[in-house]
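>>> coords below, sequence missing:
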């Protein structure tokens, strides 16, 4: 029986590759619903009509008319007048993705970017659906709210690093884990010192050497914020203390993560950098999808290089560890401040080094507030998310004013 899949963030990097996986294995999967921001109506319409989905959702209500027209045009182009293709139901607004997440199906792939993925993740978990989680931010921001809403095995990681860890840990006793080793490519600025990064441009930051990702994740990879988020995610997913989660730079991006066990053994998951493999595994978990991606070429001489992370040039992981160890709403502050800073960097309102510097300052402001010790609730998460964005924006404006 085919698995019914809903894809959130269908026009982004994860979403488009997920549809490639589905198209390559029609006997395994069928797509029943799609959700996207609405900024690419033609692509969304092509996806929806090609996969004959039942429901399409857009986050921006202003995009609804453009998407509706694109759906009609695509259906007509493919033979709508002959009855070959029907137009799906269209939902629009900030709650549309969460409504799609409640669609009766087997798997919800959350490929959204940022904290906006939290409510759809919670909606899917509450509906009892397996969540293939590429939207790491929803787990990091929601923390125990997400974990308590999930039954065992309901959250399946899609990030290549956490998919690798999940594969390495299958059938293992958690008591036998010595440490988790999360690999990082090092991004486009690996080997540079802090002073070399002062004049980095958005174009340079988005030129990742091995992965083809969306702009936000690519810039997060350049600052190593993405790796900081992944350390928090690994702690939450696998219940391993931060002191036993290390980051190792591996420029080739072939080894996606490793688990070292108490007897000295290290289990490695390796494959060429291709997100279709962890996406396919996330959709089919615990089964594998034959031919999801190519394997390593063992007939060609090759070397795997590993090196320690330079925390002085790239302090983002240490800032993330501080937020993660404190827990509660601190990871939400880390993520929200970073989202604002990335937007400001792209707009030319903040320097590259200012991203992590500003995030760190906002996190420290939050940790100094005694109210951070309260219980974690959805209302508090949403409130502190808004607070962190405002604080980051204020600091960015002050920085700009000081340089005029």
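Okay, I see it. Predicted model only: the values in this text are computed from it and were never measured. Residues are numbered from 1 along each chain as shown.
>>> For the rest of this, base every contact and every neighbour count on C-alpha atoms.
Will do.
>>> Can you name the residues in contact with the longest helix seen in the chain?
Using DSSP state H, we find that the single longest helix of the chain is helix 378-402. Contacts to helix 378-402, defined as Cα atoms under 8 Å, 6 or more residues apart in numbering, come from residues 141-142, 145, 329, 332-334, 336-337, 339-341, 344, 349-350, 358-359, 362.
>>> Which stretches in the chain count as strands?
Remark: strands assigned in the chain by DSSP state E are 3-8, 29-36, 55-58, 89-92, 107-110, 130-133, 155-157, 177-184, 245-249, 255-261, 266-270, 307-308.
>>> Relative to residue 25, how far out is the residue most central in space within the chain?
Residue closest to the average C-alpha location in the chain (Cα atoms, centre = their mean): residue 135, at 3.5 Å. Noted for residue 135: a distance of 23 Å to residue 25, by Cα to Cα, to the nearest Å.
>>> Same question for residue 64.
30 Å.
>>> do the same with residue 42
Taking Cα to Cα, one finds residue 42 at 24 Å from residue 25.
>>> Okay, residue 313 and residue 223: tell me how far apart.
9 Å.
>>> Second structure for comparison follows:
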């Protein structure tokens, strides 16, 4: 078996480090040829690069290029290597580094970059003909029309656990047989609470996710259900299913990762313990599975799994996301960018919890009448407007 050649963007983050763990345990199946990261942890990046023997390394911050080179020598010294025992990979640095790496000769590009910075590498990988293992949901949320214009059928394989589950369930029938998609949500830190119980919740409470260990922004997005709104837009873009046919249900155990209902009345669900190594491994090996990627459900034990309807009054973010998706014309990008600013204001104590989504709704509703984006610059311009407007409203609300 010839190992699949992988470019890994976002290698020092959660997705990247778990992907490397999968590669490390399956050297006969996968080989990483290039790594990219923001540049905030050059020591780890150098360690990854020398361990994997990659051809190229990129950092988004040009100022960290020299730090990365020094980190290579420090890591080599730690391993006891002399100067002639190893070859430095090519170093790319600056805003275009990730885009350049996305076109590096390889079979698969795993895009684990955080935020809208992942859009340009997504487009570059698709245009270069690579299979795209996509963990950067902003690529589809903010730049859906741009991605659709260049992606070939089957070229994008989702890494998010919910969308990976949908992709697996969709193998059970033809596109014409799909009635609806059901995305499951853990419910976040405040599941079960009514809107009137959320007015005074604290940042510390919002960061206590009951199931997943994630970064602060994603954890707070889980508490507001904005993350599920983003995933609804992503599911629409990935699978071409109408927004009216995408539902969200709260599933506290996070074992049923999503479901697909078919026209004959049957429903298929994908079940596994919450472990991102499974969807990452499946994306790297797609359409084949990677044995022992993660632990399975223990079928010798009893299980109680719940599915509850989403309380749309307490958590309006999903319906707001659907409305933004239906409207198009950069509204999804505005939804995402405005939310990032509102979450930052909440964590800084300048905005109460309920005002996060309320402010995002105000911004989306008052957005200019943009055209559908034709370039990355169009998306970035709409996001800039959203962030500026968010700052104005946050200042008014915190005065």
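Great, that's in hand. Quick caveat: nothing in here was measured; it's all calculated off a predicted structure.
>>> Now for residue 283 of structure 2: which residues touch it?
133, 157-159, 164.
>>> Surely residue 242 of structure 1 touches residue 321?
Yes: at 7.0 Å, residue 242 of structure 1 counts as touching residue 321 under the criterion of Cα atoms under 8 Å.
>>> overlap in contacts of those two?
Contacts common to residue 242 of structure 1 and residue 321, judged by Cα under 8 Å, 6+ apart, are 231-232.
>>> Is residue 350 of structure 1 in contact with residue 344, as I believe?
Yes: with contacts counted by Cα under 8 Å, residue 350 of structure 1 reaches residue 344, the gap being 5.4 Å.
>>> Could you list which residues are in contact with the most far-flung residue of structure 1 relative to its centre?
Computed with Cα atoms, centre = their mean, the residue of structure 1 farthest from its C-alpha average is residue 82, at 40.4 Å. Residue 82 of structure 1 makes no contacts at all, as judged by Cα under 8 Å, 6+ apart.
>>> now swap in the one 10 residues further on and tell me
Applying Cα under 8 Å, 6+ apart to residue 92 of structure 1 gives the contacts 57-61, 64.
>>> Could you do residue 43 of structure 2 as well?
Taking Cα under 8 Å, 6+ apart as the definition, contacts of residue 43 of structure 2 comprise 68, 71-72, 75.
>>> gap between the residue nearest to the centre of structure 1 and residue 230 of structure 1?
11 Å.
>>> Residue 270 of structure 1 too?
Residue 270 of structure 1 is 18 Å from residue 230 of structure 1, by Cα to Cα.
>>> more neighbours, those two?
residue 230 (24 against 15; other Cα atoms under 10 Å).
>>> Chain neighbours aside, what residue packs nearest to the counterpart of that one in structure 2?
Aligned counterpart of residue 230 of structure 1 in structure 2: residue 231 (TM-score structural alignment). Of all residues not flanking residue 231 of structure 2 in the chain, residue 137 sits nearest, at 7.5 Å (Cα to Cα, 6 or more residues apart in numbering).
>>> The one you found reaches residue 230, doesn't it?
Yes: using Cα under 8 Å, residue 137 of structure 2 makes contact with residue 230 at a distance of 7.5 Å.
>>> and stretch 160-178 of structure 1, how far out from the chain's middle?
19 Å (Cα atoms, centre = their mean, to the nearest Å).
>>> end-to-end on it?
21 Å.
>>> Tell me which residues are up against it.
Residues contacting stretch 160-178 of structure 1 (Cα under 8 Å, 6+ apart): 156-157, 180, 182-183, 230, 234, 244, 256-263, 267-270, 275, 278, 282.
>>> and these, which are buried?
156-157, 180, 182-183, 230, 234, 256-261, 267-269, 275, 278, 282 (16 or more other Cα atoms under 10 Å).
>>> in stretch 54-68 of structure 2, what's buried?
In terms of neighbour count (16+ other Cα under 10 Å), stretch 54-68 of structure 2 has its buried residues at 54-62, 64-65, 68.
>>> Go through those residues and say which is closest to residue 39 of structure 2.
residue 59 (5.1 Å; Cα to Cα).
>>> dump the residue contacts of residue 223 of structure 1.
Contacts of residue 223 of structure 1 (Cα under 8 Å, 6+ apart): 187, 314, 316, 352, 355-356.
>>> related to what we said a few turns ago, quick one: map the residue nearest to residue 231 of structure 2 onto structure 1.
Match for residue 137 of structure 2 (TM-score structural alignment): residue 136.
>>> picking up where we left off before, so which of the contacts of residue 92 of structure 1 persist in structure 2?
Among the contacts of residue 92 of structure 1, the contacts conserved in structure 2 (both residues aligned by TM-score structural alignment, their matches' Cα atoms under 8 Å) are 57-61, 64.
>>> can I get those residues in TSV with distance to residue 305 of structure 1?
Converted to TSV, these look like this (distance: Cα to Cα, whole Å):
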residue	distance to residue 305 of structure 1
57	43
58	43
59	42
60	44
61	48
64	48
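>>> Now for residue 232 of structure 2: which residues touch it?
Counting by Cα under 8 Å, 6+ apart, residue 232 of structure 2 has contacts 183, 243, 246, 318, 321-322.
>>> same thing but 7 Å
residue 246 (Cα atoms under 7 Å, 6 or more residues apart in numbering).
>>> and residue 353 of structure 1, how far is that from residue 347 of structure 1?
15 Å.
>>> who has more neighbours, the two?
residue 353 (19 against 10).
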